[in-house]
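> got a predicted model here, sequence first, then my questions.
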Amino acid sequence: MKDNLFNQYISKLGNTITPDILINIDLLCNALEVAWENGNTIYICGNGGSAANALHIANDFIYGAGKNTDRGLRVEALSSNNAVLTCLANDTGYENIFSEQLKVKANTDDVLIALSGSGNSLNIIRAIEIGNDQNMVTFAILGFDGGMCKPLVQHPLHFNINDMQIAEDLQMIVGHICMQWLSKQKLS
């Protein structure tokens, strides 16, 4: 039974990674490199497992990507400060926990990477809207049908998979691809 589940899981994961998604992964890598070169900040947000992935990817970009260049990327996972999250959730509503941070911190040409399995979390939608309003470069790594985020974000990385765990795995795969590519770049 476990072997069958394992084979089905790996097959679903592999079949979800299609060549057309590579174009947007390339765009993400290039946007991250430009932000790195120019000293812009990359903000990553997500809920639940996606919040954990945001923290992991931020760590990889800060240390792993810059290990060979003496300078990591400026990255912040917007889910990392519990005091800020609970304050904003209490005072402005959970739907604003990321967008309110971006209003204060983000600048033009900073990069937003939104992570969402469904693409329908209101706080992720609001973050993308504010990111677009503030002239950030916005990306979202999405599963299922892409939800309401897909038409809002400038660069959707949409994996058409109706499985939350695989959608979250794909967030990390994209993050690791970008980190490994960035670690081989030479900053000017």
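Received, thanks. Residues are numbered from 1 along each chain as shown.
> make it CA atoms for all contacts and neighbour counts henceforth
OK.
> look up how far K2 lies from A140.
A140 sits 32 Å away from K2, going by CA to CA, to the nearest Å.
> surely N123 is in contact with Q101?
No: taking contacts as CA atoms under 8 Å, N123 lies outside contact range of Q101: 11.3 Å.
> contacts only, for the residue at minimal distance from the centre of the chain.
Geometric centre of the chain, nearest residue: I113, 3.4 Å, by CA atoms, centre = their mean. Shown in contact with I113 (CA atoms under 8 Å, 6 or more residues apart in numbering): I42, Y43, I44, C45, T138, F139, A140, I141.
> in strands, which of those appear?
I42, Y43, I44, C45, T138, F139, A140, I141 (DSSP state E).
> could you look up the SS state of the closest residue in space to the fifth one that isn't next to it in sequence?
Just to be clear, that refers to T138. Nearest-residue entry for T138: L112, 4.8 Å, with adjacent residues in sequence omitted and distances by CA to CA, 6 or more residues apart in numbering. Put simply, L112 is strand when judged by DSSP: H, G, I helix; E, B strand; the rest coil.
> L112 and D169, how far apart?
19 Å.
> between these two, which is the more surrounded one?
L112 (28 against 17; other CA atoms under 10 Å).
> okay, and K150 sits in which element?
Here K150 sits within helix 149-152, counting by DSSP states H and E.
> which strands and helices sit next to that helix?
helix 122-133, strand 137-142 (3 or more CA pairs under 8 Å, 6 or more residues apart in numbering; DSSP states H and E).
> who's in contact with S118?
L142, G143, F144, D145, G146, G147, M164 are the contacts of S118 under CA under 8 Å, 6+ apart.
> these: which two are farthest apart?
The largest separation in the contacts of S118, counting by CA to CA, is between G147 and M164 at 13.2 Å.
> thinking again about what came up before, just put the ones in strands among the contacts of I113 in a markdown table and tack on neighbour count and distance to I128.
Formatted as a markdown table, the ones in strands among the contacts of I113 follow (neighbours: other CA atoms under 10 Å; distance: CA to CA, whole Å):
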| residue | neighbour count | distance to I128 |
| --- | --- | --- |
| I42 | 25 | 13 |
| Y43 | 26 | 11 |
| I44 | 27 | 11 |
| C45 | 29 | 10 |
| T138 | 26 | 7 |
| F139 | 27 | 8 |
| A140 | 29 | 8 |
| I141 | 31 | 12 |
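> try this one side by side with the last:
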Amino acid sequence: MTQHPRGTDRLAEATDFLYPFIEEQESDAESLLVDLSASAEAKAAESASLRRATLQACETLVVAAGVEMARRFAAGGRLFTFGNGGSSTDAATLAALFTRPPSGQPLPAWSLTADQAVLTALGNDVGFDLVFARQLIARATSADIAIAMSTSGNSADLLAALHEAHTRGMYTIGFAGYDGGAFAANPDVDVCFTVESQSVHRIQEAQALLGYQLWATAQAEGEQR
């Protein structure tokens, strides 16, 4: 009987949740491919459905936020985005969309996770909960915009930054999943976009589309000014 290395066993256990229908002794390649294809199609359909529902549910908020962002950009305001883990890359992507758009006018935007020296210095010297708030203290004004991206809406460093931004008169936007977490109904958050899903993957996919729609709305509103 073939012995599998223990490392292989651990890898299989770690990935079982992704494809629970794949059995350890699966030997029918054609059947396996059919199952994989069906799983991929189901995930794609679920993602598309959630994105459509989220855009529809957030349509009024997206328009209102886009109009306010355009007003602030026209007055010299800037956008600061931030998040943790995968949401930090989403925040960086959103900032890049504003600064290097596929069309229209580039707008000033920065991701507060971009500078590793600043991020690690603040984390070491004042604590991780303040890595974004302290950057806003140093760089932001009341004319600016803050966007915090999260799947839970509960991260302490994001909440501290949103509180600092709101105190300084910035326009604050939160992206969250599940039920919105602490971002929802928060006086420090002017607009909260909530993706009502229990899947981190689906939440971030829907947030990406929301971010694009927010940029498109702000861009279109800016062109009319």
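Sure thing, it's come through. Since the model is a prediction, treat every value here as computed from it, not as a measurement.
> got a TM-score for the pair?
TM-score of the superposed chains, computed with TM-score structural alignment, normalised by the length of structure 1, equals 0.90; 185 aligned residues with a CA RMSD of 1.8 Å.
> circling back to that earlier point, closest one of the ones in strands among the contacts of I113 of structure 1 to H155 of structure 1?
The closest of these, once distances to H155 of structure 1 are taken by CA to CA, is F139, at 4.7 Å.
> for the closest one, what is the corresponding residue in structure 2?
Superposed on structure 2 with TM-score structural alignment, F139 of structure 1 falls opposite I173.
> quickly note the distance from that match to R225 of structure 2.
I173 of structure 2 sits 22 Å away from R225 of structure 2, going by CA to CA.
> same deal with Y171 of structure 2?
19 Å.
> ok, G180 of structure 2 next?
Distance from G180 of structure 2 to R225 of structure 2, by CA to CA: 33 Å.
> compare these two (neighbour count), which wins?
G180 (22 against 8).
> count of neighbours near the aligned residue in structure 2 for S116 of structure 1?
Superposed on structure 2 with TM-score structural alignment, S116 of structure 1 falls opposite S150. Using other CA under 10 Å, the number of residues around S150 of structure 2 comes to 30.
> list the contacts of S150 of structure 2.
Contacts of S150 of structure 2 by CA under 8 Å, 6+ apart are G83, N84, S87, G174, F175, A176, G177.
> export these as a markdown table, with columns for distance to F98 of structure 2.
Shown next, in a markdown table, are the contacts of S150 of structure 2 (distance: CA to CA, whole Å):
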| residue | distance to F98 of structure 2 |
| --- | --- |
| G83 | 17 |
| N84 | 20 |
| S87 | 17 |
| G174 | 17 |
| F175 | 17 |
| A176 | 20 |
| G177 | 23 |
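> conserved subset of the residues you listed in structure 1?
Using both residues aligned by TM-score structural alignment, their matches' CA atoms under 8 Å, structure 1 keeps these contacts from the contacts of S150 of structure 2: G83, N84, S87, G174, F175, A176, G177.
> returning to what we had before: tell me which of the contacts of S118 of structure 1 fall in strands.
Counting by DSSP E, these contribute L142 to strands.
> so which of the contacts of S118 of structure 1 sit within helices?
Within those, residues falling in helices by DSSP state H are M164.
> more neighbours: N123 and Q101 of structure 1, which one.
N123 (21 against 17).
> and that one, how far from N96 of structure 1?
6 Å.
> and G117 of structure 1, by the same measure?
Taking CA to CA, one finds G117 of structure 1 at 19 Å from N96 of structure 1.
> quick one: which of these two has more around it?
G117 (31 against 21).
> what residues are up against the more buried one?
So G117 of structure 1 contacts S50, I141, L142, G143, F144, G146, M164, A167, E168 (CA under 8 Å, 6+ apart).
> assess the claim that the second one and P156 are in contact.
Looking back up the chat, that one is I141 of structure 1. Yes: applying CA under 8 Å as the test, I141 of structure 1 and P156 come out as touching, 6.3 Å apart.
> next, the angle from the biggest helix by length in structure 2 to strand 171-177.
Taking DSSP H as the criterion, structure 2 has its longest helix at helix 29-74. Angle between the axes of helix 29-74 of structure 2 and strand 171-177 is 170 degrees (criterion: axes from the mean of the first three to the mean of the last three CA atoms, to 10 degrees).
> for helix 29-74 of structure 2, name the packing helices and strands.
With contacts taken as 3+ CA pairs under 8 Å, 6+ apart, helix 29-74 of structure 2 sits against strand 191-195, helix 200-223.
> so which of those comes closest to S49 of structure 2?
helix 200-223 (9.6 Å).
> buried stuff in the closest one?
Neighbour counts using 16 or more other CA atoms under 10 Å place 200, 202-208, 210-211, 213-222 of helix 200-223 of structure 2 among the buried residues.
> got the contact list for it?
With CA under 8 Å, 6+ apart, helix 200-223 of structure 2 has contacts from 46-47, 50-51, 54-55, 62-63, 65-71, 74, 87, 90, 94, 97-98, 104-105, 151, 175-177, 195-197.
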